[in-house]
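Asker: Okay, predicted coordinates and the sequence, questions at the end:
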Amino acid sequence: MSRLHVVSGKGGTGKTTVAAALALALASEGKRTLLVEVEGRQGIAQLFETEALPYEERKIAVAPGDGEVYALAIDAEQALLDYLHMFYKLGSAGRALKKLGAIDFATTIAPGLRDVLLTGKACEAVRRKDRTGRFVYDHVVMDAPPTGRITRFLNVNDEVAGLARIGPIHNQAQAVMRVLKSPETAVHFVTLLEEMPVQETADGIAELRAANLPVGGVVVNMIRPAILDEAAVEAASNGRREDVAHALTYALERTGSGGARRTGLVEPLVDPLLEQAREHTERLALEQRGRADIARLGLPTYELQLLGDGVDLGGLYGMARALRKQGCP
């Protein structure tokens, strides 16, 4: 089983929410999971209704079965200071460089270095062991950049090639790539049953495969419930105004609103209902095409229902349960 789970997806698909739910699901039954954020948006803190995450690993949730979820917001500048201290023993000198703006300057002019630092911190957590030789974390979940940037972000070996072909930075990039291209890693994509997110998911998977980076599964998020059965969908797609009026009159009479036709309750409702039914059938057809496109990717697929009132902490735990029931990952 993979131990580093990288979660990507087009903006607006609920990538951060799914990453948080996945961390909870993986932490069930006494496991320990680290949830990592690399974009500095503090989305994890908002989801778990806690204060902004500092640059340290902090316990933020308890999973079913006494599992634990820790979280870390990785900051590129702080990660570089850690790196300088680890390899060059630059303690106070490194902090002085930060005050002078040298750290920010280095990560700005060399974006490849920034990605090495961000991914390197997550990979270090994957490899870290305690004094008994056991891994500190059973799983690490990374809330990664969106689909359009994920391959470049993960393929740090190519990014750093222009910075250093030998030396500590090069060696660090090589160590990171050994984790990212191993069976320990799986990159999951979050999508919606809409044309653009599905297409970006397919493109992102193709890019990862071309770069020999490991692809995990696809999480289809915000599935809306079916309102009409197959017979109703067919009737709506070929809907005739008189049929809708008759059905509406019958429904109102069954609820005790006798004489609905005579009192004029039916006529104003017929056209809006027909329009909504047509929109519903069009959406169902779009979703069916999306499911077919996702199925052609040949990857494990999981579905999460739309939470109408938004995602609170209870909803997050519900999403985690749904992922576990479907065997994700």
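Answerer: Ah, there it is.

Asker: going forward, measure contacts between C-alpha atoms and count neighbours the same way
Answerer: OK.

Asker: I'd guessed A52 sits against E37; true?
Answerer: No: assessed by C-alpha atoms under 8 Å, A52 is found out of contact with E37, at 11.7 Å.

Asker: the more surrounded of those two?
Answerer: E37 (26 against 13; other C-alpha atoms under 10 Å).

Asker: check contacts around the closest residue to the more buried one other than its chain neighbours.
Answerer: Excluding the flanking residues, the one nearest E37 by C-alpha to C-alpha, 6 or more residues apart in numbering is A73, at 4.7 Å. For A73, the contact set (C-alpha atoms under 8 Å, 6 or more residues apart in numbering) comprises V36, E37, V38, G40, Q42, L53, P54, Y55, E56.

Asker: Comparison target, given below:
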Amino acid sequence: MSRFQVVSGKGGTGKTTVAAALALALATEGKRTLLVEVEGRQGIAQLFEAEALPYGERKVAVAPGGGEVYALAIDAELALLDYLQMFYRLGSAGRALKKLGAIDFATTIAPGVRDVLLTGKACEAVRRKDKKGRYAYDYVVMDAPPTGRITRFLNVNDEVAGLAKIGPIHNQAQAVMRVLKSPETAVHLVTLLEEMPVQETVDGIGELRDANLPVGRILVNMVRPAVLEGPVPTDVRRTDLAKALSGVGLGGARKGGLAEQLVDPLLAQAAEYEERVALERGQRALLGEVGLPVQELELLTEGIDLAGLYRLATDLRKQGVA
């Protein structure tokens, strides 16, 4: 299992939820996991029903077996201040630059540098060790940008190539890329069994592979349960259906009765269900052609809360993802 787990996905697929559940799953049995957010949305805090995350690592959950999940919301400006202090010993001068707006200017005008700062902070957590030489975190999980931007975001070496060919920024980018392109890292893509998310996932995997970035798994989220074991019968007669409805107490089978009134809506629902199942079957086939492990997570109809996260984490462990 790679120590740096990057989770991406098309907007609306629930990638933040899956990243949080994965962090919980990996923390089981006494492990320590750091869950990192880089988009500034504070989605992790909401999922764990916690206050907004500061620029600091905070424990947000305890996993089964005593493991711990910490969370960090990386701020590019504050990360740049850390960077300036680490490499240039600017200290108060760096804070003065922030007050003047220079930090915001630098991270806005040079998006490649911004990505180096965000990925660099996460990779630092992956490499960090305590005084006894043990890793500070067994796993680091990143709630990363969406699929359409993930390759460019992770391929920071190319991003800064035109900005700095030597010096600390260049060296930092090289160090980050050594982590991102090593077996320590796995990039997972979250999708739904719908045409647009699946196509974006397939395209994203191709881009990641072209950039020699290590792709991990496809995580299909919000999968609706099967209502029928097989296909919807096509030879059902209206009169037989009305009698069956009547037999379970839904009105008499007489013409114009409640049972007969329910026949058309029920047949329409059956047709919609069969259409959805056929669509999902086709999307599963497309995902299967990619040649990656595919895991599915159930749709939690009651919504996502802390209990739901633990439920998804348990499901991930049962499927061998963690």
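Answerer: It's in. All values reported here derive from a predicted model rather than from experimental measurement.

Asker: are any of the contacts of A73 of structure 1 buried, and which?
Answerer: Among the contacts of A73 of structure 1, the ones that count as buried by 16 or more other C-alpha atoms under 10 Å are V36, E37, V38, Q42, L53.

Asker: ok, now how distant is the residue lying closest to the third one once chain neighbours are set aside from I44 of structure 1?
Answerer: Of all residues not flanking V38 of structure 1 in the chain, I74 sits nearest, at 5.3 Å (C-alpha to C-alpha, 6+ apart). Here I74 of structure 1 is placed at a distance of 12 Å from I44 of structure 1 (C-alpha to C-alpha, to the nearest Å).

Asker: which ones among the contacts of A73 of structure 1 are found in strands?
Answerer: Judged by DSSP state E, strands contain the following of those: V36, E37.

Asker: any chance of the contacts of A73 of structure 1 in CSV, plus distance to E242 of structure 1?
Answerer: Formatted as CSV, these follow (distance: C-alpha to C-alpha, whole Å):
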residue, distance to E242 of structure 1
V36, 57
E37, 56
V38, 57
G40, 56
Q42, 54
L53, 59
P54, 63
Y55, 65
E56, 65
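
Asker: Tell me the one among the contacts of A73 of structure 1 nearest to T16 of structure 1.
Answerer: Closest to T16 of structure 1 out of those is E37 (8.7 Å), distances taken as C-alpha to C-alpha.

Asker: is it true that the closest one touches V140?
Answerer: No: if you go by C-alpha under 8 Å, E37 of structure 1 and V140 don't touch, sitting 10.8 Å apart.

Asker: circling back to that earlier point, which residues are in contact with both of I74 and I44 of structure 1?
Answerer: Counting by C-alpha under 8 Å, 6+ apart, the shared contacts of I74 of structure 1 and I44 are E37.

Asker: what residues does the longest strand along structure 2 touch?
Answerer: Using DSSP E to define each element, structure 2 has its longest strand at strand 215-223. Residues outside strand 215-223 of structure 2 that contact it (C-alpha under 8 Å, 6+ apart): 13-14, 18, 186-193, 205, 208-209, 287, 292-300.

Asker: And these, which of them are buried?
Answerer: Among the contacts of strand 215-223 of structure 2, those classed as buried by 16+ other C-alpha under 10 Å are 13-14, 18, 186-193, 205, 208, 287, 294-297, 300.

Asker: Can you flag which of these belong to strands?
Answerer: In this view, these that belong to strands under DSSP E are A186, V187, H188, L189, V190, T191, V294, Q295, E296, L297.

Asker: Serialize those residues to JSON lines and add fields for distance to L228 of structure 2.
Answerer: Putting those into JSON lines (distance: C-alpha to C-alpha, whole Å) gives the following:
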{"residue": "A186", "distance to L228 of structure 2": "36"}
{"residue": "V187", "distance to L228 of structure 2": "34"}
{"residue": "H188", "distance to L228 of structure 2": "31"}
{"residue": "L189", "distance to L228 of structure 2": "29"}
{"residue": "V190", "distance to L228 of structure 2": "26"}
{"residue": "T191", "distance to L228 of structure 2": "24"}
{"residue": "V294", "distance to L228 of structure 2": "23"}
{"residue": "Q295", "distance to L228 of structure 2": "21"}
{"residue": "E296", "distance to L228 of structure 2": "18"}
{"residue": "L297", "distance to L228 of structure 2": "19"}
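
Asker: Out of the residues you listed, which comes closest to D158 of structure 2?
Answerer: Nearest member of those to D158 of structure 2, counting by C-alpha to C-alpha, is V187, at 18.1 Å.

Asker: Figure out the length between the terminal residues of stretch 224-232 of structure 2.
Answerer: Stretch 224-232 of structure 2: ends 16 Å apart by C-alpha to C-alpha.

Asker: likewise stretch 243-256 of structure 2?
Answerer: Taking C-alpha to C-alpha, stretch 243-256 of structure 2 runs 13 Å from one end to the other.

Asker: what residues does that stretch touch?
Answerer: A242, G257, L258, A259, E260.

Asker: close enough to count as contact, S182 of structure 1 and V176?
Answerer: No: with contact defined as C-alpha under 8 Å, S182 of structure 1 does not reach V176; the gap is 10.1 Å.

Asker: Looking at those two, which is more packed in?
Answerer: Counted by other C-alpha under 10 Å, S182 of structure 1 and V176 do not tie: V176 has more neighbours, with 23 against 14.

Asker: Go ahead and confirm that one touches C123.
Answerer: Yes: in this structure, V176 of structure 1 is within contact of C123 by C-alpha under 8 Å, at 6.2 Å.

Asker: Show me which residues of the longest helix anywhere in structure 2 are buried.
Answerer: Ranked by residue count and defined by DSSP state H, the top helix of structure 2 is helix 258-288. Across helix 258-288 of structure 2, burial judged by 16+ other C-alpha under 10 Å covers 258-260, 263, 267, 270, 273-274, 277, 280, 283-284, 287.
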